[in-house]
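> heads up, no residue letters with this:
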């Protein structure tokens, strides 16, 4: 045996050049997961400051669209007070009308009129919260559920089919339609989890592709009277839902707020319990933190992927049910998603994938939807400004170091 021993330095320690190996490069899934974990686990202060920054940039855009501000800018050196007064009036008028349309209408003569904006906010917040819970739950397991649109469409179509094709008492009809929607959303998202577990297919690609599949499937069903199309109609829309399957209004006929809000609150409580008090939730969180370590600890990672997508799809499906059986559309249409499937991603990010945070984010975005209409009508400000503010919130949330640098907050230390 002529094995040669490598020489060592005089102090007896091995040569680092001969004993250390370069770390293998992280694969794409690991990079995505680390980026998601960094974004979704940031400090709540970053979320608040992101909202502040978004509204600050939105103020600049409001000023740019105001004709009086632009005209006073032409002689700002001669009379700067005119410019600052016009700028203040423009921004204050915009955001006060936003508040008036979303929270409290002080000009209304009755108490019902004063609180009506808040009820509209809560009505818009319900589907956003439900869809955000589905997206956020998948985030906690390290998965990107970008398929909210498809899951909502399939769930809404299933709930709508039960609604128009069956004649049952209210106590049976409504729960059955809700259950059908949840099952459809769960199965549609479960396809993604199964493909991820069995083949390693990237969930972002699969969910986006399934959005298109769901859209055209629902459009096909709405174009055939034997399936969902309203009798005697040529439009791709179902008949209106019968009274036995409509979500009841919880504050009476004077308001549009319906029991979809109750479903959202129950879903928040369920997800909180699932993540914080159940063994399944512990497995989801462990897989989201490090699937390799979870696998080494005996957790079936593939099964966790399937289960979390099934539950997430059921939650997003409830948002579709809310749209079809509530007072928003009162029927199935190919546009029932109304952008909620993608807004849910923003809601989940802003809420840091925590149930209570998602509820708060859903209410904020519901307020932007409800108040944006009033702001546009009363102040002549383009409704697209609200969409820009929502997009800016996403931008700043996705870049925590930028927010910390702007407000001179301590940077998050890198972990080894």
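Arrived safely. All figures in this text were calculated on a predicted structure; none of them were measured in a lab.
> From here on, just use CA atoms for contacts and neighbour counts.
Fine.
> Might you report the residue contacts of residue 351?
For residue 351, the contact set (Cα atoms under 8 Å, 6 or more residues apart in numbering) comprises 47, 357, 358, 359, 360, 361.
> Residues contacting the helix or strand containing the third one, please?
In other words, residue 358. In the assignment (DSSP states H and E), residue 358 maps to helix 355-379. For helix 355-379, the surrounding residues in contact (Cα under 8 Å, 6+ apart) are 93-95, 97-103, 117-118, 120-126, 128-129, 132-133, 136, 268-269, 271-272, 347-348, 350-352, 381-383, 386, 390.
> Quick check: chain neighbours aside, which residue is closest to the residue sitting nearest the centre point of the chain?
Residue closest to the average C-alpha location in the chain (Cα atoms, centre = their mean): residue 344, at 1.3 Å. Excluding the flanking residues, the one nearest residue 344 by Cα to Cα, 6 or more residues apart in numbering is residue 132, at 4.3 Å.
> ok, the one you found - how many residues close by?
37 (other Cα atoms under 10 Å).
> structure B:
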């Protein structure tokens, strides 16, 4: 910022003031964090199972679209039924969309990166088609408003935070953080998923159903991303826009998962950082006249330095203390034979 002729101290002061300056700003910062948390959990869960889920963007949109259709089309249901039904349908829709890539990977050997990229575009245009065909508001490029009974907003909390757009998403997200940890590190199924992620061939020899594990991991990953889309439409906007570009939360989730080391607690902290930077960038723009793109540069630098330790380890491999170089033809212990 200094090289660009901006006052960096004023810019960061404006960012912090934007994030913590009022109860409304705190609420809106939490709202910004929520979708990043869900997509970060989605990407991180797949990473732990040895899969690169670059399709969280499409799963997010499919979950959002399914929840919108249920929220608009079903009439006369009590809120205690309608809202949970829309949430479950949206989450399952995202999970099934992720399962497509998992099926192609496990049964046909299709690289999940390629299939997820294509499924992202299919999800975008399919969502636009469904909204335009089924629930489009006349004369508008958006859907009709969802039924009040399907809303997942929290009115009392919104009023307490000066009408910030608050919903149940952050609370469900915290539950998902706990479920992520419990499932992967405290259950037999989680052990199998992680074993497949470490070495699929060794897991197969050990009797683990590798194909089933890949499918399950992508479906669970898709459920996390689908939940992010559900709360975006049922808790924040209450309608869905027909758009030419996806919202981008799925791709930001990759950065959140990377920063968090694919651990649920790290992902939670990473989403807080990214959400605060994203929302606070508006304050930098309005108060210090700093372009909001600066924040994307900061985020890029964070990712670069987090990833750089791999490069450092690649070029700097310190020799273990006291270990002498082997003579030509000599055989080391079991560790070098893979028996350690």
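Noted; the coordinates are in hand. It should be emphasised that the depicted structure is a prediction, and the values quoted were computed from it without experimental measurement.
> picking up where we left off before, work out for me the element the residue nearest to the centre of the first structure sits within.
Using DSSP H and E, residue 344 of the first structure sits in helix 340-350.
> looking at the second structure, where would I find the counterpart of that helix?
Aligned using TM-score structural alignment, helix 340-350 of the first structure spans residues 249-259 in the second structure.
> for stretch 71-86 of the first structure, same thing?
By TM-score structural alignment, stretch 71-86 of the first structure lines up with nothing in the second structure.
> Where does the one helix or strand residue 36 of the first structure maps to end up in the second structure?
Using DSSP H and E, residue 36 of the first structure falls within helix 28-40. Under TM-score structural alignment, there is no match for helix 28-40 of the first structure anywhere in the second structure.
> Can you list the neighbours in contact with that helix?
Helix 28-40 of the first structure is contacted from outside by 139, 142, 143, 288, 289, 349, 352, 353, 397, 398, 399, 400, using Cα under 8 Å, 6+ apart.
> follow-up on the earlier one: pretty sure the residue nearest to the centre of the first structure is touching residue 138, no?
No. Counting by Cα atoms under 8 Å, residue 344 of the first structure stays clear of residue 138, with 11.9 Å between them.
> on that earlier part again, please point out which of the contacts of residue 351 of the first structure the second structure shares.
When you map these onto the second structure and apply both residues aligned by TM-score structural alignment, their matches' Cα atoms under 8 Å, the shared contacts are 357, 358, 359, 360, 361.
> what's the spacing between the fourth one and residue 369 of the first structure?
So the one you mean is residue 360 of the first structure. Residue 360 of the first structure is 14 Å from residue 369 of the first structure, where distance means Cα to Cα, to the nearest Å.
> now do the last one
Separation of residue 361 of the first structure from residue 369 of the first structure (Cα to Cα) stands at 12 Å.
> So between the two, which is more surrounded?
A side-by-side neighbour count of residue 361 of the first structure and residue 369, using other Cα under 10 Å, places residue 361 first with 25 against 21.
> And the more buried one, how far from residue 202 of the first structure?
Residue 361 of the first structure is 27 Å from residue 202 of the first structure, by Cα to Cα.
> now residue 289 of the first structure
Separation of residue 289 of the first structure from residue 202 of the first structure (Cα to Cα): 17 Å.
> and the closest residue to residue 1 of the second structure other than its chain neighbours, how many residues sit next to it?
Excluding the flanking residues, the one nearest residue 1 of the second structure by Cα to Cα, 6+ apart is residue 8, at 5.7 Å. By the measure other Cα under 10 Å, the count of residues near residue 8 of the second structure is 16.
> what's the answer for residue 21 of the second structure, then?
Neighbour tally, residue 21 of the second structure, other Cα under 10 Å: 12.
> Now do the contacts for the residue opposite residue 294 of the second structure in the first structure once aligned.
Aligned by TM-score structural alignment, residue 294 of the second structure pairs with residue 385 of the first structure. Residues in contact with residue 385 of the first structure, defined by Cα under 8 Å, 6+ apart, are 58, 61, 62.
> can you tell me how far the first one sits from residue 262 of the first structure?
Read that as residue 58 of the first structure. Distance of residue 58 of the first structure to residue 262 of the first structure, computed by Cα to Cα: 32 Å.
> Who has more neighbours out of the two?
residue 58 (20 against 12).
> If you drop the residues flanking it in sequence, what lies closest to the more buried one?
residue 389 (5.8 Å).
> One more: residue 96 of the second structure?
Closest residue in space to residue 96 of the second structure, ignoring its immediate chain neighbours: residue 219 at 6.0 Å, by Cα to Cα, 6+ apart.
> Residue 246 of the first structure now?
residue 325 (4.9 Å).
> same check, this time on residue 95 of the first structure
Per Cα to Cα, 6+ apart, closest to residue 95 of the first structure is residue 375, 7.5 Å.
> Also residue 326 of the first structure?
Distances taken as Cα to Cα, 6+ apart put residue 247 closest to residue 326 of the first structure, at 5.2 Å, once the chain neighbours are dropped.
> try residue 169 of the first structure
Excluding the flanking residues, the one nearest residue 169 of the first structure by Cα to Cα, 6+ apart is residue 244, at 6.3 Å.
> if I pick the equivalent of residue 170 of the first structure over in the second structure, what's in contact with it?
Using TM-score structural alignment, the equivalent of residue 170 of the first structure in the second structure is residue 79. Counting by Cα under 8 Å, 6+ apart, residue 79 of the second structure touches 148, 149, 150, 151.
> ok, so of those, who is nearest residue 132 of the second structure?
Taking Cα to Cα as the measure, residue 132 of the second structure sits nearest to residue 150 out of the contacts of residue 79 of the second structure, at 20.2 Å.
> In the first structure, what sits opposite the closest one in the alignment?
Aligned against the first structure by TM-score structural alignment, residue 150 of the second structure finds its counterpart in residue 245.
> and the residue nearest to its match when sequence neighbours are not counted, what is it in contact with?
Leaving aside its sequence neighbours, residue 245 of the first structure sits nearest to residue 174 (Cα to Cα, 6+ apart; 4.4 Å). By Cα under 8 Å, 6+ apart, the contact set of residue 174 of the first structure is 163, 244, 245, 246, 247.
> Done for today, thanks.
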